[in-house]
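K.L.:
This is a predicted model, with the sequence first.
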Amino acid sequence: MSKQPLEKIGDRLLSVPANGDARREYRIIDGRPVLVDFETSVLEESTVETTAAASEVERANYSGMSQLIKKMLSPDKDGTRKHIEKLREQLATSEGKSRVLVIGGGSIGQGMQPLYDDPQTQIYSFDIYATPNIQFVADAHAIPIEDGFFDAVVIQAVLEHVLEPEKVVGEIWRVLRPGGTVYADTPFMQQVHEGAYDFTRFTESGHRYLFRRFDLIESGSNGGPGLQLMWSADYFVRSLFRSRIAGKIAKLAFVWAQLLDRFIPEEYAVDGASGVYFLGRKTDRTISPQEIIEHYQGAQ
């Protein structure tokens, strides 16, 4: 998608052509622009229009006892809170409000609330479906924002759901200002979730190499083998009895396993982690294949 200025005409946005380019038209649905190139996206234009950009994946609303159980099964990770605090420390060195892009911000991710509450942070958020938490609908493979606009980008539990992670990370690099910060949190050992919209997993080293055009601030495991054991119990029993409910009961029975992660050294956690994270700074340098071998942080 070319990054051209837009003008509003009725319930449409039209690109302002440059050098004789044809104008591109975008819908505004419920007050939110849908800035998607449907020719290159998994989204279908007719479906987006007829559903008012609703999520293709069913997303449950939890309350009462179900909310309590959900909290037990998917607690906020201490690691995420620490990583977001580290990101806020990086942003605190900038003057004025920091512009932060949240990719996949249809819901506020675990451990992310302090970033949203920070008065020195201006959050911009988008997803491939519409919710009150986003400003526009877009596909992360073609972010409709000019180069170098953001001070930081956060992409939490999203890269497993995109077809071309390297293309998305290239877009992140493009929309960040020089020296801008990225925080990414991505599954490693987790089973498939969100069905047909789940594509990829990363080891810690593979995740680091994905962000090879960024200088490393911190990286490692985020959710250890104990948390992954709980996930495995869910999917084993779910598969054996062909029942999601049975799986959730098994997951609840293994909720204690995640508590043991605090006793596992990081070098062992990295090799069997539920997820991995990367905190880095945009640079013009690209790490080499030899450097990624030297980067390995595991116990093997």
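P.N.:
That came through fine. These figures come from a predicted structure and were not determined experimentally. Numbering: from 1, shown residues only.
K.L.:
C-alpha from now on. contacts and neighbour counts both.
P.N.:
Noted.
K.L.:
hey, where'd the helices end up in the stretch 51-200 of the chain?
P.N.:
Taking DSSP state H, counting those that start in this stretch as the test, the helices found in the stretch 51-200 of the chain are 64-73, 78-91, 113-117, 165-175.
K.L.:
what about Leu91, distance to Ala18?
P.N.:
35 Å (Cα to Cα, to the nearest Å).
K.L.:
Neighbour count: these two, which is higher?
P.N.:
Neighbours were counted for Leu91 and for Ala18 using other Cα atoms under 10 Å; Leu91 has more, 21 against 11.
K.L.:
rewinding a little: just say which of the helices of the stretch 51-200 of the chain is most tucked in.
P.N.:
helix 165-175 (a mean of 20; mean count of other Cα atoms under 10 Å).
K.L.:
Run through the neighbouring helices and strands of it.
P.N.:
Under the contact definition 3 or more Cα pairs under 8 Å, 6 or more residues apart in numbering; DSSP states H and E, helix 165-175 sits against helix 204-210.
K.L.:
do that again at 10 Å, thanks
P.N.:
Identification of packing neighbours for helix 165-175 by 3 or more Cα pairs under 10 Å, 6 or more residues apart in numbering; DSSP states H and E yields strand 98-103, strand 150-156, strand 176-187, helix 204-210, strand 275-282.
K.L.:
can you give me the strands in the chain?
P.N.:
Secondary structure of the chain (DSSP state E): strands at 6-9, 12-15, 25-29, 32-35, 98-103, 121-127, 136-138, 150-156, 176-187, 214-221, 275-282.
K.L.:
In contact with the nearest residue to Phe214 once chain neighbours are set aside, which residues?
P.N.:
Among residues not flanking Phe214 along the chain, Lys282 sits closest, at 4.6 Å (Cα to Cα, 6 or more residues apart in numbering). Applying Cα atoms under 10 Å, 6 or more residues apart in numbering, we find Lys282 in contact with 151-152, 172-174, 176-182, 211-216.
K.L.:
cool, and Met230?
P.N.:
Contacts of Met230 (Cα under 10 Å, 6+ apart): Leu73, Lys248, Ala250, Lys251, Leu252, Ala253, Phe254, Val255, Trp256, Ala257, Gln258, Ser274.
K.L.:
structure B:
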Amino acid sequence: MLAEWGEVEHLMRQPGNPSVPIILYRRGATITEAKSELSGARAAEYPVVHGQPALIDFSCSLVRADVLTASGISAIKRRPNWLRITKGWLFGTANLSARNVVSFRDHVLSHGIERPLVLMIGAATKGAGTDGLYETEAVRQIAFDIYPSAYTHFIADAHQIPLASGSVDGVCIQAVLEHVINPEQVVSEISRVLKPGGLVYAETPFMQQVHEGAYDFTRFTELGHRWLFRNFETISRGALGGPGLSFYWAAKYFLRGLTRSRLLSDVLSLPFALAALMDGMIGEDHKIDGSNGAYFLGRLTGTSIPLSSIVDEYRGAQR
């Protein structure tokens, strides 16, 4: 369940300078101002958008202050959440996400910490399969995105997470790393805010065409995803959707290019969805080589995979 502000506001820090606390001012339960604890010229004030502080250093972020504060939403145009979730359950990826999220939750709880705190990144809409986390009172969530919603506490850029170091027990980041300009920096920030031995659960696309327009930068093979989280010990990892789902994506975008219509291409590509339904007939190794995305569940350690050993982590069919 989402944490109350009073439980987590002491963790807030200046973006890019986690040694400096953020002071939140309230009128009743509503946040009205947010300032750094520094005094004089070094002090920083942050806008409050729809009651949520926008804790972003706009001088080094793709998020534009004028767009955010003018409308309260980001420049990214997202598809309706119900449509994305429906497709996920239809193709089986949401079932796998749900099982993985429950496993993530159970590993966080296994540390024996009373009401552990999990950071949800990019959580303005509920991620596929995350109900197992949100509906568990034994686990609290603190959440942010680049625009406010009922599921977020604050607005932030994941390159500079405005939380104290070693302040959370787990981090969940679904379908976000493709939209950041520097995934390595974001994962470094995840490692910083996690407590020693903390858990991460990540989902990131591989064989997907550009979505969310100009705010789409990067893809990862399953092995590349493992390298991205090289400072974590693997609990589980693998493909999220196989070559059938990747084929469906390709067919849909091919038809979109021919018709110049998103709606028409969505309709005409429906027969190709049968390919996605056949992914259940494909072995995990072949799924990995043609995966639509990758997932990783791991534990933060004090060591990293050596560069010379990363090829030994390959789990695809071309061995």
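P.N.:
Sure, I can see it. It should be emphasised that the depicted structure is a prediction, and the values quoted were computed from it without experimental measurement.
K.L.:
what's the TM-score here?
P.N.:
TM-score of the superposed chains, computed with TM-score structural alignment, normalised by the length of the first structure, equals 0.93; 296 aligned residues with a Cα RMSD of 2.1 Å.
K.L.:
Name the nearest residue to the corresponding residue of the first structure for Trp249 of the second structure, ignoring sequence neighbours.
P.N.:
Under the alignment (TM-score structural alignment), Trp249 of the second structure maps onto Trp231 of the first structure. Excluding its sequence neighbours, the residue lying closest to Trp231 of the first structure (Cα to Cα, 6+ apart) is Lys251, at 6.5 Å.
K.L.:
Alignment lookup: that neighbour to the second structure.
P.N.:
Per TM-score structural alignment, Lys251 of the first structure is aligned with Ser269.
K.L.:
any idea how far that match is from Asp279 of the second structure?
P.N.:
On the measure of Cα to Cα, Ser269 of the second structure and Asp279 of the second structure end up 17 Å apart.
K.L.:
starting at the chain centroid, how far to the biggest helix by length in the first structure?
P.N.:
As assigned by DSSP state H, the longest helix anywhere in the first structure is helix 225-241. Put simply, helix 225-241 of the first structure sits 23 Å off its chain's centre (Cα atoms, centre = their mean, to the nearest Å).
K.L.:
Could you do stretch 225-239 of the second structure as well?
P.N.:
The answer for stretch 225-239 of the second structure is 15 Å, by Cα atoms, centre = their mean.
K.L.:
same thing with stretch 238-246 of the second structure?
P.N.:
Using Cα atoms, centre = their mean, the offset of stretch 238-246 of the second structure from its chain centre is 19 Å.
K.L.:
Report the contact partners of Ser239 of the first structure.
P.N.:
Contacts of Ser239 of the first structure (Cα under 10 Å, 6+ apart): Ala233, Ala246, Gly247.
K.L.:
Report the contact partners of the second one.
P.N.:
For Ala246 of the first structure, the contact set (Cα under 10 Å, 6+ apart) comprises Asp234, Tyr235, Phe236, Val237, Arg238, Ser239, Leu240, Leu252.
K.L.:
For the second one, which non-adjacent residue is spatially closest?
P.N.:
In space, and not counting its chain neighbours, Tyr235 of the first structure is closest to Gly247: 5.9 Å by Cα to Cα, 6+ apart.
K.L.:
quick one: which of the strands of the first structure is nearest Arg59 of the first structure?
P.N.:
strand 121-127 (14.0 Å; Cα to Cα).
K.L.:
Give me the mean distance between that closest one and the second structure.
P.N.:
In the superposition against the second structure, strand 121-127 of the first structure averages 0.5 Å from its aligned positions (mean Cα distance after the TM-score superposition for the first structure).
K.L.:
Provide the aligned range in the second structure for that strand.
P.N.:
Counting by TM-score structural alignment, strand 121-127 of the first structure sits on residues 139-145 of the second structure.
K.L.:
what do you get for stretch 155-162 of the first structure?
P.N.:
Using TM-score structural alignment, stretch 155-162 of the first structure pairs with 173-180 in the second structure.
K.L.:
how far out from the middle of the chain is that stretch?
P.N.:
Distance, centroid of stretch 173-180 of the second structure to centroid of chain: 5 Å (Cα atoms, centre = their mean).
K.L.:
report the angle between the axes of the longest helix of the first structure and strand 275-282?
P.N.:
Orientation of helix 225-241 of the first structure against strand 275-282 (axes from the mean of the first three to the mean of the last three Cα atoms, to 10 degrees) gives an angle of 130 degrees.
K.L.:
Which of the residues in helix 225-241 of the first structure are classified as buried?
P.N.:
225-235, 237-238 (16 or more other Cα atoms under 10 Å).
K.L.:
what about that helix, how far off from the second structure?
P.N.:
Mean for helix 225-241 of the first structure is 1.1 Å (mean Cα distance after the TM-score superposition for the first structure).
K.L.:
hang on, the earlier thing: any chance of the buried residues of helix 225-241 of the first structure in a markdown table with distance to Gln122 of the first structure as columns?
P.N.:
Formatted as a markdown table, those follow (distance: Cα to Cα, whole Å):
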| residue | distance to Gln122 of the first structure |
| --- | --- |
| Pro225 | 35 |
| Gly226 | 35 |
| Leu227 | 33 |
| Gln228 | 34 |
| Leu229 | 37 |
| Met230 | 36 |
| Trp231 | 35 |
| Ser232 | 38 |
| Ala233 | 40 |
| Asp234 | 38 |
| Tyr235 | 39 |
| Val237 | 43 |
| Arg238 | 42 |
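K.L.:
mind checking how far Lys251 of the first structure is from Ala22 of the first structure?
P.N.:
53 Å.
K.L.:
more crowded one of these two?
P.N.:
Neighbour tally, Lys251 of the first structure and Ala22, criterion other Cα under 10 Å: the higher count belongs to Lys251, 25 against 10.
K.L.:
Residue in the first structure paired with Phe232 of the second structure?
P.N.:
Under TM-score structural alignment, Phe232 of the second structure pairs with Phe214 in the first structure.
K.L.:
Hmm, Ala184 and that match touching each other?
P.N.:
No - Phe214 of the first structure lies out of contact with Ala184 (Cα atoms under 10 Å); the separation is 11.8 Å.
K.L.:
Now list whatever residues contact both of these two.
P.N.:
In contact with both Phe214 of the first structure and Ala184: Arg208, Phe278, Leu279, Gly280, using Cα under 10 Å, 6+ apart.
K.L.:
how about the nearest residue to the second one, chain neighbours excluded?
P.N.:
The shortest distance from Phe278 of the first structure to any residue that is not its chain neighbour, by Cα to Cα, 6+ apart, is 4.4 Å, and that residue is Ser219.
K.L.:
and that neighbour, how many residues sit next to it?
P.N.:
21.
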